[in-house]
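Peer 1: Structure, please.
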Amino acid sequence: MDAGDSLQAFAAKWRAAWPEQTVLDLFVPPAQRLSAAAWASLLFELHSAAFTLEHEAVRDGKTGWWAEELQRLQGGAPRHPLTQALADVDAPFAAMAVPMLSVVRDVPLLAGDTTSLFARLRPFAEAVSACEAAVFASRAHATDADSLIAEWLVLRLPDGLAAFDRGMLPLHLRARYAAFADNAPPPALRRDWLAELEAAVPRTAAGNWFREAQRRFLRRRIRALAADAGPRPGPGHVWDAWRAVRSR
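Peer 2: Alright, predicted model coming up:
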C-alpha cells in the first residue's frame, strides 16, 4: 500500500465516524483537498489515541508516538502518511504535543461540571486550533477551541457513555443520575448532556471554512442524537457545507 492509499484508508475511518463529511468533500477547493483530508484524519487519530483507549499503557504508548510524530512533522521528518501529507504546511504542530500528553495523563477526566471540563481540555484545543488556522491559511477565532472540544465530546456519543470514562461526562451529571453507575445511561441523562453540549457550541462563525463546516455539522449531529437518529447526510448538510466554504 503506497502513501496515497494509506492516507485514504485513514480518511475512510474519519468519514465512517462522520458520514456528513462526504457532503463537504463536494465543496472543498481542489488545492486543499489533500491537506483537508489529512488534517481531519489526523485529528480523528489523535482523538482516538487520547480519549478512547481504556488501558493506560496502550494510551500512553500511542499518544507518546503521536507526540513524537508531531515534533518530527514540524522538524521536517514525518513518517506517517497523514503527517507526510502536511509536511509543506508551516504550522506549530509540535506545540500540540505537550498539552495533549498533559490531558492524557489525567484520562479518565473527572471534571465537576461542563465549564470545568472545557477548561481542562482548552489548552490542547487551543494548540490544535492554532495549527488548524495555519493549515487553512486563516486566523483562529477565540471560539474555535470550544468548537473543537464540543466535537471531541460529541464523538464519544452515544457509545462512550458506557465506556471506561463515561464519555468524559461531568460529575454534576453523574451525581444527578447516581443510579446510572455501571448500568446503561438513562435517556434523560443523555438528553441533559446533549443540551449542555449544544449550548457550548459557539454561535459565531469559525475562523476558517473547515472549522465552520464542522461547527455547523456539529449542531446537526447533536440534534440528531437527541432525536435518536443516526448521522445521515441530508440537504441541511449540503447547505451548511456550501455556506461554510463559500464564506471563506
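Peer 1: From here on, just use CA atoms for contacts and neighbour counts.
Peer 2: Fine.
Peer 1: The residue nearest the centre of the chain in helix, strand or coil?
Peer 2: Within the chain, one residue has its C-alpha closest to the average C-alpha position: by C-alpha atoms, centre = their mean, that is residue 152, at 4.1 Å. At residue 152, secondary structure determined by DSSP: H, G, I helix; E, B strand; the rest coil is helix.
Peer 1: need the contact list for it.
Peer 2: residue 47 (C-alpha atoms under 8 Å, 6 or more residues apart in numbering).
Peer 1: for comparison, sequence B:
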Amino acid sequence: MTDTTALDSFLDKWRSRWPEWRVVEVFVPVAQRPVALAWFSLLQEFTDAMNIAGDPLPADAKLAWWGEELRDWQQQRSRHPLGRVLEPHRAPWFELAEALPALIRLREQPRNEEQAFETAMPLATAIAEVERVLFAPPATGRWTTAVAAQLLAARLEGAGAAAIPVQAGTQPAPSQPDWAARLLQHWPTRASGPLPRRLASALARTQLQRFKGSGEPVTTLAPPRALWLGWRAARDS
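Peer 2: So this is what the prediction gives:
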C-alpha cells in the first residue's frame, strides 16, 4: 500500500463518519483543508479507541502506539500517513500524547457531571493547544469546554447508558436524552476557536441535538441544512 493510498483510507473514514464535512469545508481556506481533514481524521482514531466494544486491550495497545508516534512527531519524525501532513507543524504533540490516557478513563462510568468533565478536560485542553498551532486562531477565546462536551457526546453516542453519570444520593441517573441535554448546556451554540473547529463542533452539536439513544441512527443533514450550519459557524468569528 502506498503512502497516498494509506492516507486516503484514514481520510475516507472521517468522510464516511461525517459526510456533511464535504459541504461545510468550503468555508475553510484552501490551504488549511488538508490539515483540517488529517487532524479530524486523527481525532476520529482516538474516538474509535475510546468507544471500543469488547476486549479493550487491542485499543489500549493502539493508544500506546499513538502516544509513541506523537512523541516522535515532537522530534519531527513520523511513521503514520497522517503524520506526513500534521507532523511538519510544530504543535505540542508531546502534550497531546501525555493526555491520551484520558480516553481510557472516559470509558468508565463517571460518578457525576463534574467528574465527567474533569476526566475529559486534560485531553480537550491538549486538543485545543494543538489547534492553536495548526489553525492560528485569534489569541483570545477558549474552546476547551466545548471540546470536552464533544468528547463526552461521542462517548454517549458510542456507549449509551454506560456513559451517563451515576448520580449521588437519591437522585436518579439521567436518561440518555437528558444527559445529551446537559452536555448541550456546556456547549455554546456560538463556539469560539479556529474556523475548522467551529465547523466540526457545529456538526457534532447538531448531531447531539438529534440524538435519541444509543443504537438509534442519526440521519445525515441535508446539504442545504449543512451549508447553512457551516455559514453560521464561519460567520461567528
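Peer 1: where does the TM-score land?
Peer 2: The TM-score (TM-score structural alignment, normalised by the length of structure 2) is 0.86; 233 aligned residues with a C-alpha RMSD of 2.6 Å.
Peer 1: correct me, but residue 194 of structure 1 touches residue 220?
Peer 2: No - when contacts are counted by C-alpha atoms under 8 Å, residue 194 of structure 1 is not listed as touching residue 220 (11.5 Å).
Peer 1: still on that earlier bit, how much space is there between the residue nearest to the centre of structure 1 and residue 245 of structure 1?
Peer 2: Using C-alpha to C-alpha, to the nearest Å, we find residue 152 of structure 1 at a distance of 22 Å from residue 245 of structure 1.
Peer 1: how much distance is there from stretch 89-108 of structure 1 to the middle of the chain?
Peer 2: Computed by C-alpha atoms, centre = their mean, to the nearest Å, the chain-centroid distance of stretch 89-108 of structure 1 equals 13 Å.
Peer 1: ditto for stretch 44-63 of structure 1
Peer 2: For stretch 44-63 of structure 1, the separation from the chain centroid amounts to 14 Å (computed by C-alpha atoms, centre = their mean).
Peer 1: for that stretch, which positions count as buried?
Peer 2: With burial defined by 16 or more other C-alpha atoms under 10 Å, the residues of stretch 44-63 of structure 1 counted as buried are 44-53, 59-60, 62-63.
Peer 1: next one: stretch 89-96 of structure 1
Peer 2: Judged by neighbour count using 16+ other C-alpha under 10 Å, the buried positions of stretch 89-96 of structure 1 are 89, 91, 92, 93, 94, 95, 96.
Peer 1: With distance to residue 30 of structure 1 and secondary structure added, can I get the residues you listed in TSV?
Peer 2: Rendered in TSV, the data for the buried residues of stretch 89-96 of structure 1 read as follows (distance: C-alpha to C-alpha, whole Å; DSSP: H, G, I helix; E, B strand; the rest coil):
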residue	distance to residue 30 of structure 1	secondary structure
89	16	coil
91	21	coil
92	24	coil
93	23	helix
94	27	helix
95	28	helix
96	27	helix
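Peer 1: which one of the residues you listed sits closest to residue 81 of structure 1?
Peer 2: Closest to residue 81 of structure 1 out of the buried residues of stretch 89-96 of structure 1 is residue 89 (14.3 Å), distances taken as C-alpha to C-alpha.
Peer 1: Test my guess that the closest one contacts residue 136.
Peer 2: No - with contact defined as C-alpha under 8 Å, residue 89 of structure 1 does not reach residue 136; the gap is 9.2 Å.
Peer 1: Identify the contacts common to the two.
Peer 2: Counting by C-alpha under 8 Å, 6+ apart, nothing touches both residue 89 of structure 1 and residue 136.
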